[in-house]
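Novice: Sequence and predicted structure are below.
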Amino acid sequence: MSSVFLAIVAVTVTGAVASWTGYGDAKFAVFVFVFGAYFVVLCLHEFGHAYAAHLAGDSGVAARGYLDLNPLRYLNPVLSLLLPAIYLALGGLPLPGGAVLVDRTVARKRWQAAMISASGPLFNIQFAVIAMVAIALAAPTVGAPFIVGGSAIFGPHQVFWQGVSFFAYIQVAVALLNLIPVPGLDGFGIIEPYLRPETRRGLEPIRPYGILLVLLLLVAFPPVRDGFSHAVESIMSTFGQPYYGPGQGRDAFMFWQH
């Protein structure tokens, strides 16, 4: 396990403890906590792709260092790390992060090839569920102004839980974004092995521009943006999440605005 990943985990834990205890500037602590947690999951997301490829028979992922959770080994540090970090720091939805080079042709079964793509978003889903379940169980003690059943719930550690709520929102949104079946995204990689060869060849030119197309639709077309936001909010509501939690967490995360 790379020392870079361990350092990210240590920073994340420090931010979490500081926001929980209220040590120092609690909102800055939320920034450190959520920012670090995002990159921890990003590393695990890419590790998921690499490990699934390794199990399918791609021995090259180990040689390229993809199994040690070091984000600096990703394909493009600017597109994979810097730009998502900037988007997140601005309070927006981070772009799908790192990218590992894997050989999908080694997969003997179509389900193995599909799992190479699915294994990354599964980490986002897993951490989103963990965060949402933790909030749902802690709802009676979550600090105001969390709203449960139309009433404000007061309690300790409110800034910490607001940060967890914002983190959960990010993970749900990133998972949904990654699972859109557009060439270049993991959602397409999941169904690609089951498509006819001529269909795959016809869609191949779209692959480099798939994420740009999706982001353009989300930015330029309000119905698409609103539909995406509604889908994220519906998932969180299903898990009993406070309606205003992610927004409050985002406000705490952007500590420089206060």
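Specialist: Good, I have the coordinates.
Novice: C-alpha only now, for contacts and for neighbours.
Specialist: Fine.
Novice: give the contact list for the residue most central in space within the chain.
Specialist: Most central in the chain under CA atoms, centre = their mean is residue 171, positioned 3.8 Å from the mean C-alpha point. Residues in contact with residue 171 (CA atoms under 8 Å, 6 or more residues apart in numbering) are 124-125, 127-128.
Novice: With residue 14 instead?
Specialist: For residue 14, the residues meeting the contact criterion (CA under 8 Å, 6+ apart) are residue 33.
Novice: next one: residue 252
Specialist: Shown in contact with residue 252 (CA under 8 Å, 6+ apart): 27-28, 30-31, 159, 162-163.
Novice: do that again at 10 Å, thanks
Specialist: Contacts for residue 252 (CA atoms under 10 Å, 6 or more residues apart in numbering) come out as 26-31, 159-160, 162-163, 166, 246, 258.
Novice: Narrow those to just the buried residues.
Specialist: The neighbour-count test (16 or more other CA atoms under 10 Å) marks 26-31, 159-160, 162-163, 166, 246 as buried among the contacts of residue 252.
Novice: Which of the residues you listed sits closest to residue 180?
Specialist: The nearest member of the buried ones among the contacts of residue 252 to residue 180, counting by CA to CA, is residue 166 at 21.5 Å.
Novice: The structure to be compared is supplied as follows:
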Amino acid sequence: MEATRAHHRTTAPSAVPVALAGTSGAAVWWDLPPLTGLWVFVFVLSAWLLSLSLREYARTRAALHGGGPSAALGSAALAPTHGAHPLLNVLLPVLFLVMSGIGLPGGAAPAGRHRVPGRARRSLVALAGPATHALLAPALAVPFRLGAMDQAPLAFRFALAFVVMLQVTAALLSLLPVPGLDGYGVLEPWLPCGLRRRLEPPAPYGLLLVFACLWIPAVDGAFWDCVYPSLEWLGVRQDDIYYGLEIFRFWQEEPVVRF
């Protein structure tokens, strides 16, 4: 019985982000000024943390089903935001969100990934992270595609549009073939051993390198040239995203959007 309970615990992601997102989302929907900005901040942040949890959960489950060692991977499946590297997979993505307003996911792979048998399976484990965001984006954008958000409270519409944007940016950025990101993790099993060893030391800094490059105007412009068409296809307007970011930054002295 104890073993059964332990197995059950390894198959359930943490419910804390779900509770936070649900509670704050309801508060945003009912529009409770003057705390609207604060509720939007909590809703967006908790939704982002929830997506990071689902991302790590998907990668862990992919590693387990791929034949990875359950002893190294089981604890991460219980609460992905805790089992993952706390700096790379939680703190830095939250910091990047607050500083720049984009969804830049973490880069650390689940423990034991390199012990998954087969190069193709290891590539699929790395691909599970970006795939999570790529699936969440259209799922969250369904109300926009159906026109249902036209009648929704403005604060909720803007906040949800901002969350969709975070998923799109996370999917695109995590696919970059930069050491330390999932895009490189997809390619890594197929690279020569010598090249992998040379690229291993700078891998922990890959996430910071990508963030720094986004401050270069040419790089930033090219990046958003990829993001905005994807959002337009999903039915999410740029204005809604912009206003969502403005409300999210509730600490600004003179917010653009007033309720």
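Specialist: Received, thanks. Predicted model, so just to flag it, every value in this text is computed and none were measured.
Novice: I'd like to know which of the contacts of residue 252 of the first structure is nearest to residue 48 of the first structure.
Specialist: Minimum distance to residue 48 of the first structure across the contacts of residue 252 of the first structure is 23.2 Å, recorded for residue 166 (CA to CA).
Novice: Now do the same for the residue nearest to the centre of the first structure: its match in the second structure.
Specialist: For residue 171 of the first structure, the aligned position in the second structure is occupied by residue 167, per TM-score structural alignment.
Novice: The helix or strand containing that match: average distance to aligned residues in the first structure?
Specialist: Residue 167 of the second structure belongs to helix 154-174 when assigned by DSSP states H and E. Its aligned residues in the first structure lie a mean 0.8 Å from helix 154-174 of the second structure after superposition (mean CA distance after the TM-score superposition for the first structure).
Novice: next helix or strand past that helix?
Specialist: Secondary structure here is assigned by DSSP H and E; on that basis, the next helix or strand after helix 154-174 of the second structure toward the C-terminus is helix 182-187.
Novice: Give me the distance from whichever helix or strand comes after that following helix to the chain's centre.
Specialist: In the C-terminal direction, the helix or strand that comes right after helix 182-187 of the second structure (DSSP H and E) is helix 193-199. Here helix 193-199 of the second structure is found 28 Å from its chain centre; the criterion is CA atoms, centre = their mean, to the nearest Å.
Novice: The equivalent of residue 126 of the second structure over in the first structure: what's it in contact with?
Specialist: In the first structure, the residue equivalent to residue 126 of the second structure is residue 117, according to TM-score structural alignment. Contacts were defined as CA under 10 Å, 6+ apart; by that measure residue 117 of the first structure touches 45-46, 48-50, 52-53, 104, 178-179, 185-192.
Novice: how about the closest residue in space to residue 50 of the second structure that isn't next to it in sequence, what does it touch?
Specialist: Counting by CA to CA, 6 or more residues apart in numbering, residue 50 of the second structure lies nearest to residue 17, which is 5.0 Å off, once chain neighbours are set aside. Shown in contact with residue 17 of the second structure (CA under 10 Å, 6+ apart): 23, 43, 45-53, 81.
Novice: corresponding residue for residue 17 of the second structure in the first structure?
Specialist: Match for residue 17 of the second structure (TM-score structural alignment): residue 8.
Novice: again with residue 207 of the second structure
Specialist: Residue-level alignment of residue 207 of the second structure against the first structure, with TM-score structural alignment as criterion, gives residue 211.
Novice: Surely its match is in contact with residue 79?
Specialist: No - no contact is recorded between residue 211 of the first structure and residue 79 when judged using CA atoms under 10 Å, the distance being 11.8 Å.
Novice: of those two, who's got more company?
Specialist: residue 211 (20 against 16; other CA atoms under 10 Å).
Novice: which residues touch the more buried one?
Specialist: With contacts defined as CA under 10 Å, 6+ apart, residue 211 of the first structure is in contact with 95-96, 177-178, 180, 182-185, 217.
Novice: I'd like the residues you listed written out as TSV, with neighbour count and distance to residue 253 of the first structure added.
Specialist: Below are the contacts of residue 211 of the first structure laid out as TSV (neighbours: other CA atoms under 10 Å; distance: CA to CA, whole Å):
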residue	neighbour count	distance to residue 253 of the first structure
95	21	18
96	21	20
177	22	22
178	24	23
180	18	27
182	22	31
183	20	32
184	19	30
185	21	28
217	14	26
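Novice: Using JSON lines, lay out those together with distance to residue 226 of the first structure.
Specialist: Conversion of these to JSON lines gives the following (distance: CA to CA, whole Å):
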{"residue": "95", "distance to residue 226 of the first structure": "18"}
{"residue": "96", "distance to residue 226 of the first structure": "19"}
{"residue": "177", "distance to residue 226 of the first structure": "14"}
{"residue": "178", "distance to residue 226 of the first structure": "17"}
{"residue": "180", "distance to residue 226 of the first structure": "16"}
{"residue": "182", "distance to residue 226 of the first structure": "19"}
{"residue": "183", "distance to residue 226 of the first structure": "22"}
{"residue": "184", "distance to residue 226 of the first structure": "23"}
{"residue": "185", "distance to residue 226 of the first structure": "20"}
{"residue": "217", "distance to residue 226 of the first structure": "11"}
